[in-house]
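> Take a look and give me a structure for this.
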Amino acid sequence: MGPLISTEKLAAMLEGPAPPVVLDVRWRLAGPPGAESYAEGHLPGAVFVDVDSELAAAPGEAGRHPLPEPAELERTLRAAGVTGDRAVVAYDDADGSVAARAWWLLRWAGHTEVAVLDGGYAAWVAEERPVTTTVPDPPEGDIEVRPGGMPVLDADEAARCARAGTLLDARVPERYGGYTEPVDPRAGHIPGAINAPFTAHTDARQRWRDPDDLARHFVGLGVRSDAPVGAYCGSGITASAAVLALEVAGFAQHAGLYTGSWSHWSRDPRRPAATGEEPG
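Model (predicted):
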């Protein structure tokens, strides 16, 4: 299974002998809660998983969305019916950047058969595919979370990546440049980081760009196959989409994810912050 799945392929798999586990991870930084959208309608059989409380640990010194403890993540995934030998598909209702967090966590946990629904809930509904308000009661899964399936960066490693390779800042230009900062302690970006907004991974229909197009996009940002590459955002959510997009683009090396991201970096006043449009 590739990192993306079409609505057509998912619909066929759901009717087949081995349907995937489907996770609804709708979430918005400023609300309303994704659980409300899930209650109004979701894909048949989809289980809602909360980004804030289930796909992240409590906010604190490690940032706004730290990695969950492996045992806690395992309990969440098992409750959703995730097994070690069954594919998983995650979706949101925007551009896939939130669903990418679930994709990344499952890959980090050692599960390789996981994909993001291309076009998400909006594409599914636009094609008049079935939705429901019935909340499923899946059988307990048996997945064993084994961290290490995807590379993780800490603050020092992110700083080195920005100098030795390419560190992608997936936030919008206004936050990268330090012109505004609505949620974190300081404005700006990690010195040397390149602005690569997560919104550039999809087209006007919020469908993911094709692999060759994404490859040209990242090469234009300075990504090279012979140098380290990492990604961060505000709190480690949308930067997951950069990691996914790089895989779609065909880069063999998995990008490191600075999971604490700017919400962690900016907490320490000793860490420098660059401002403006240039990496610094």
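
> From now on I want contacts and neighbour counts done on CA atoms only, so please keep to that.
Noted.

> For the closest residue in space to residue 209 that isn't next to it in sequence, grab the count of nearby residues.
Computed as C-alpha to C-alpha, 6 or more residues apart in numbering, the closest residue to residue 209 that is not its neighbour in sequence is residue 202, at 5.2 Å. Residues contacting residue 202 under the criterion other C-alpha atoms under 10 Å number 19.

> do the same with the one 3 residues further on
Residue 205 has 11 neighbouring residues, counting by other C-alpha under 10 Å.

> can you map out the helices along the stretch 151-280 of the chain?
Listed in chain order, the helices of the stretch 151-280 of the chain (DSSP state H, counting those that start in this stretch) span 155-164, 173-176, 211-220, 239-248, 261-265.

> Just list the residues touching the residue nearest to residue 209, thanks.
When contacts are counted by C-alpha atoms under 8 Å, 6 or more residues apart in numbering, residue 202 touches 95, 208, 209.

> what's the distance between it and residue 104?
Using C-alpha to C-alpha, to the nearest Å, residue 202 is found at 18 Å from residue 104.

> on that earlier part again, what is the nearest of the contacts of residue 202 to residue 7?
Among the contacts of residue 202, residue 208 lies closest to residue 7 (C-alpha to C-alpha), at 12.6 Å.

> please give me the structure for this one as well, since I'd like to look at both together:
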Amino acid sequence: MSARVTTTVAELRELLASDEPPVVLDVRWALGDPHGRAHYAEAHIPGAVYVDLDTELAAPPSPEGGRHPLPRTEDLQEAVRRWGIRQGQQVVVHDDLGNTAAARAWWLLRHAGLTGVTLLDGALGAWRAAGLPLESGVPADPPPGDVVLAEGALPTVDAEGAAELARSGLLLDARAAERYRGEVEPVDPRAGHIPGAVSAPTGENLAADGTFLPAGELRERFARRGAGTAERIGVYCGSGVTAAHQIAALEIAGYRAALFPGSWSAWSADPARPAARGGRP
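This next block holds a predicted model:
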């Protein structure tokens, strides 16, 4: 693959002490928890910059675009410069939830043409477990960055493309298995899954300590779901957030996959789109 996906805690500690430290982005977000900024202020990696997923990593929600549409490139570039990222500078992204939210920032920045972007393996929990320092409060804004973003470096599909992948390729549903089966639906208009999609819950990408499973184990996990023989792979979730984590795991495993940004939130908002239930595609 074109670039590494993760940075270890030990590597980040060394990088932060180097002459060219990376920008560390703290994407503290969880479904149903609107207090990410307060969690960041309570304790974060020294020098880390808080990133708001709802307002900086997404455009306003809509039935057509889902709950977290991709932001416009010019809006994302404005945010990235506000975070202090300079051209060519390394970026390490994390959250406090196994990187299931932070992967959205990783994917967006990679999609915008930045290659030196990695996820802190194990997220904030790994930093804590290593006994490394944290700071509290909200620091002053960093000096503005000068990075220039493009778009389209990573593949995407729309609803029609997702439906086609479910028929002729491999479409993975990264949501929890009970949402895939249609037993519960806490946030979106209808329960179920895209017909033909295969269940592959994001949480199964991670070991018990919140780090990604080894590449070989991830490769076997996705091969069991058909990735080894599929010519094209796509991923969706509820709103295009945790699906980015699935794409990171697929990349570690050696597979390239496209994101359906609108995901189930957009699909289920269209009454003309069918919904399947149960444990089978």
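
> Specify which member of the contacts of residue 202 of structure 1 is nearest to residue 232 of structure 1.
residue 95 (17.3 Å).

> the strands in the stretch 151-281 of structure 2, which residues?
Secondary structure of the stretch 151-281 of structure 2 (DSSP state E, counting those that start in this stretch): strands at 170-173, 198-199, 233-236, 258-259.

> would you turn those strands into JSON lines with distance to residue 17 of structure 2 and mean neighbour count?
Converted to JSON lines, these look like this (distance: least, C-alpha to C-alpha, whole Å; neighbours: other C-alpha atoms under 10 Å):
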{"stretch": "strand 170-173", "distance to residue 17 of structure 2": "40", "mean neighbour count": "30"}
{"stretch": "strand 198-199", "distance to residue 17 of structure 2": "42", "mean neighbour count": "22"}
{"stretch": "strand 233-236", "distance to residue 17 of structure 2": "37", "mean neighbour count": "28"}
{"stretch": "strand 258-259", "distance to residue 17 of structure 2": "35", "mean neighbour count": "24"}
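
> of all the ones you listed, which lies closest to residue 77 of structure 2?
Proximity to residue 77 of structure 2 (C-alpha to C-alpha) singles out strand 258-259 among those, at 20.3 Å.

> which residue numbers in structure 1 go with the closest one?
Strand 258-259 of structure 2 corresponds to residues 256-257 in structure 1, going by TM-score structural alignment.

> hang on, the earlier thing: now restrict the contacts of residue 202 of structure 1 to buried residues only.
Buried members of the contacts of residue 202 of structure 1, scored by 16 or more other C-alpha atoms under 10 Å, are 95, 208, 209.

> Now do the same for the counterpart of residue 110 of structure 2 in structure 1: helix, strand or coil?
Aligned by TM-score structural alignment, residue 110 of structure 2 pairs with residue 107 of structure 1. Residue 107 of structure 1 falls in the helix class when you classify it by DSSP: H, G, I helix; E, B strand; the rest coil.

> hang on, the earlier thing: tell me the one among the contacts of residue 202 of structure 1 nearest to residue 2 of structure 1.
The shortest approach to residue 2 of structure 1 among the contacts of residue 202 of structure 1 belongs to residue 208, at 13.0 Å (C-alpha to C-alpha).

> Please look at that closest one and residue 117 and confirm they touch.
No. At 9.7 Å, residue 208 of structure 1 does not count as touching residue 117 under the criterion of C-alpha atoms under 8 Å.

> can you tell me which residues contact residue 3 of structure 2?
Applying C-alpha under 8 Å, 6+ apart, the residues near residue 3 of structure 2 are 115, 116.

> And residue 18 of structure 2? What does it align with in structure 1?
Aligned partner of residue 18 of structure 2 by TM-score structural alignment: residue 16.

> What's the match for residue 274 of structure 1 in structure 2?
Using TM-score structural alignment, residue 274 of structure 1 lines up with residue 276 in structure 2.

> what's the burial count for that match?
So residue 276 of structure 2, with other C-alpha under 10 Å, has 17 neighbours.

> can you check residue 264 of structure 2 too?
Neighbours around residue 264 of structure 2, by other C-alpha under 10 Å: 29.

> Relative to residue 157 of structure 2, how far out is it?
13 Å.

> cool, and residue 166 of structure 2?
Taken as C-alpha to C-alpha, the span from residue 166 of structure 2 to residue 157 of structure 2 is 12 Å.

> cool, and residue 243 of structure 2?
With distances taken as C-alpha to C-alpha, residue 243 of structure 2 is found 13 Å from residue 157 of structure 2.
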